[in-house]
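Trainee: Structure for this input, please:
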Amino acid sequence: MATGRFIVCDGNNGAGKSSVIADLREWLSAAGHEVMVTREPGGTPIGEKIREVVLSPETPELCDTTELLLFAAARAQHLQEKIIPAIEAGVIVICDRFTPATIAFQHYGRGLPLDLVQAINGIALNGFKPDLNIILDLDPILGMQRVASRGGKLDRMEMQKTEFLSRAREGFLRQAKEDPVSFTIVDASRSFDSVVKDVRSAAQALLSRLA
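Mentor: The predicted model follows:
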């Protein structure tokens, strides 16, 4: 049986993750791969309930440590219930956000100690690691302009100040610099065609490398 892969699409708010993931799913499916798309926090019934809590604007009292623990709890359930079984069945799993977001938002953004974030994350991961992290990089101001243009209410993370989002962006870029093998940075300020071309190229390189 073919071995599945785990691809993460992460980065700044408004960078176009949803559209990029939809294109990547279609492209991989057309090439004959079985593909599953999921998201964090969420992906399972328990995870979706946690998502409602951590992203709701109605929970402003949520402290930073509780936020970290809830993200980790959702991830642990997500991995055991959905992600790992799919990979073992030969499926390519594409996830909207994963561990890069935790480090970017909870460490670089919130200022929680890196060793604490990594320790809590490590419990949830239990040795699991993504095959590829695609970071859609975009200036936070442009990103929030895109988010605002969609209309609708902002979630808790989207309501954060620009300074917070800028620190998170630096966190994504720092992780990619420290691990260039499993991270790929894609400039999301360009045309959609240019962005998906680079994303497809990164996915193809992964599949060729691990074939």
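
Trainee: Could you use CA atoms for every contact and neighbour count after this?
Mentor: OK.

Trainee: so where do the strands sit in this protein?
Mentor: Along the chain, counting by DSSP state E, strands occupy 5-11, 35-39, 92-96, 132-137, 183-187.

Trainee: could those strands be laid out in JSON lines, adding distance to Gln204 and mean neighbour count?
Mentor: Converted to JSON lines, the strands of the chain look like this (distance: least, CA to CA, whole Å; neighbours: other CA atoms under 10 Å):
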{"stretch": "strand 5-11", "distance to Gln204": "11", "mean neighbour count": "24"}
{"stretch": "strand 35-39", "distance to Gln204": "14", "mean neighbour count": "18"}
{"stretch": "strand 92-96", "distance to Gln204": "12", "mean neighbour count": "23"}
{"stretch": "strand 132-137", "distance to Gln204": "11", "mean neighbour count": "25"}
{"stretch": "strand 183-187", "distance to Gln204": "12", "mean neighbour count": "20"}
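
Trainee: this one next, for a side-by-side:
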Amino acid sequence: MRQGLFISVEGPEGAGKSTIIKKMADELEGKGLSVVLTREPGGITIAEEIRRVILDPENTAMDERTEALLYAAARRQHLAEKVIPSLENGSIVLCDRFLDSSLAYQGHARGIGMEEVYSINKFAIGDTMPDITLYFDVEPQIGLERIEKNKGREVNRLDLEAIGFHERVREGYLMLLEKFPERIKKIDAGMTFDEVYEQALNVVELYISEHRPVK
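Mentor: Down below sits the predicted model:
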């Protein structure tokens, strides 16, 4: 039985979400909450191996549908092995990307179609969806410039896409934001780190205070 809270974090490349949620996890744990910080694709051994295949810059021949199916496969294993057990244990799961990434990237930006990508993932996730999603919104050009400046960040296959692809990704996310306003909360990621962090933490703490997990 699900007793914890499932919080996903979304955004285009260079939005800064990964750094933000690492700090957030530390702060929530400091307040005595049980927090599991994880990511997609990845989080567990099998999914991390799939991640390497998907994001390898050498895999330029990968078909769009193959890409979508690999993401769904990694997602299923991650859910079964890590996310669902953590939720059943009463933890707060902070997940860097989830289904919305596939809908925005493969569904909209790749042109497969959001409904088609959702149908693939419905088989993978069953009824497991985030309780709340933070969408870190930033102009694609700003995000890519941040990646260029951050020499310590991995450069993956998606980073190398043309600007038009990244613009379509953002467009896909904004469509999802409009469709699911109760679940997806927009964070202005174009501001300073501290300002973005404060926005995100306020949203999460308010949600937790209203839906505090059992453990």
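
Trainee: Let's have the strands of structure 1 in TSV, adding distance to Asp23 of structure 1.
Mentor: As requested, the strands of structure 1 are exported to TSV (distance: least, CA to CA, whole Å):
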stretch	distance to Asp23 of structure 1
strand 5-11	12
strand 35-39	11
strand 92-96	11
strand 132-137	14
strand 183-187	15
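
Trainee: for those strands, which one sits closest to Lys49 of structure 1?
Mentor: Closest to Lys49 of structure 1 of those is strand 35-39 (CA to CA; 12.9 Å).

Trainee: for structure 1, what spans make up the helices?
Mentor: Using DSSP state H, the helices of structure 1 run over 17-30, 45-55, 64-78, 84-88, 99-101, 114-125, 140-149, 162-178, 192-209.

Trainee: So which of these is the most surrounded?
Mentor: Highest mean neighbour count among those (mean count of other CA atoms under 10 Å): helix 99-101, with a mean of 23.

Trainee: what about Ile163 of structure 2, distance to Ala109 of structure 2?
Mentor: With distances taken as CA to CA, to the nearest Å, Ile163 of structure 2 is found 11 Å from Ala109 of structure 2.

Trainee: what about the nearest residue to Tyr118 of structure 2 once chain neighbours are set aside, how many neighbours?
Mentor: The shortest distance from Tyr118 of structure 2 to any non-neighbouring residue, by CA to CA, 6 or more residues apart in numbering, is to Leu103 (6.8 Å). Neighbourhood size, Leu103 of structure 2 [other CA atoms under 10 Å]: 26.

Trainee: wait, what's in contact with Leu103 of structure 2?
Mentor: By CA atoms under 8 Å, 6 or more residues apart in numbering, Leu103 of structure 2 lies in contact with 113-114, 117-118, 172.

Trainee: let's see it at 7 Å
Mentor: 114, 117-118 (CA atoms under 7 Å, 6 or more residues apart in numbering).

Trainee: With distance to Tyr207 of structure 2 as added columns, please give the residues you listed in CSV.
Mentor: Formatted as CSV, the contacts of Leu103 of structure 2 follow (distance: CA to CA, whole Å):
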residue, distance to Tyr207 of structure 2
Met114, 28
Val117, 29
Tyr118, 26
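
Trainee: Closest one of those residues to Lys186 of structure 2?
Mentor: For the contacts of Leu103 of structure 2, the nearest to Lys186 of structure 2 is Met114 (19.9 Å; CA to CA).

Trainee: What residue in structure 1 is paired with the closest one?
Mentor: Aligned by TM-score structural alignment, Met114 of structure 2 pairs with Leu114 of structure 1.

Trainee: So its match is in contact with His107, correct?
Mentor: Yes: contact criterion CA atoms under 7 Å: Leu114 of structure 1 and His107 qualify, at 5.7 Å.

Trainee: doesn't Asp96 make contact with Ser18 of structure 2?
Mentor: Yes: under the criterion of CA under 7 Å, Ser18 of structure 2 makes contact with Asp96 at 6.4 Å.

Trainee: How about Ile184 of structure 2, nearest residue that isn't a chain neighbour?
Mentor: That would be Thr133: by CA to CA, 6+ apart, it lies 4.6 Å from Ile184 of structure 2.

Trainee: List the contacts of that neighbour.
Mentor: Thr133 of structure 2 neighbours (CA under 7 Å, 6+ apart): 7-9, 183-185.

Trainee: which of those still touch in structure 1?
Mentor: On the basis of both residues aligned by TM-score structural alignment, their matches' CA atoms under 7 Å, what survives of the contacts of Thr133 of structure 2 in structure 1 is 7-9, 183-185.

Trainee: Serialize those to a markdown table and add fields for distance to Leu87 of structure 2.
Mentor: Below are the kept ones among the contacts of Thr133 of structure 2 laid out as a markdown table (distance: CA to CA, whole Å):
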| residue | distance to Leu87 of structure 2 |
| --- | --- |
| Ile7 | 11 |
| Ser8 | 13 |
| Val9 | 16 |
| Arg183 | 18 |
| Ile184 | 19 |
| Lys185 | 21 |
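
Trainee: dump the residue contacts of Thr59 of structure 1.
Mentor: Val53.

Trainee: try it again with 10 Å
Mentor: 52-53, 156 (CA atoms under 10 Å, 6 or more residues apart in numbering).
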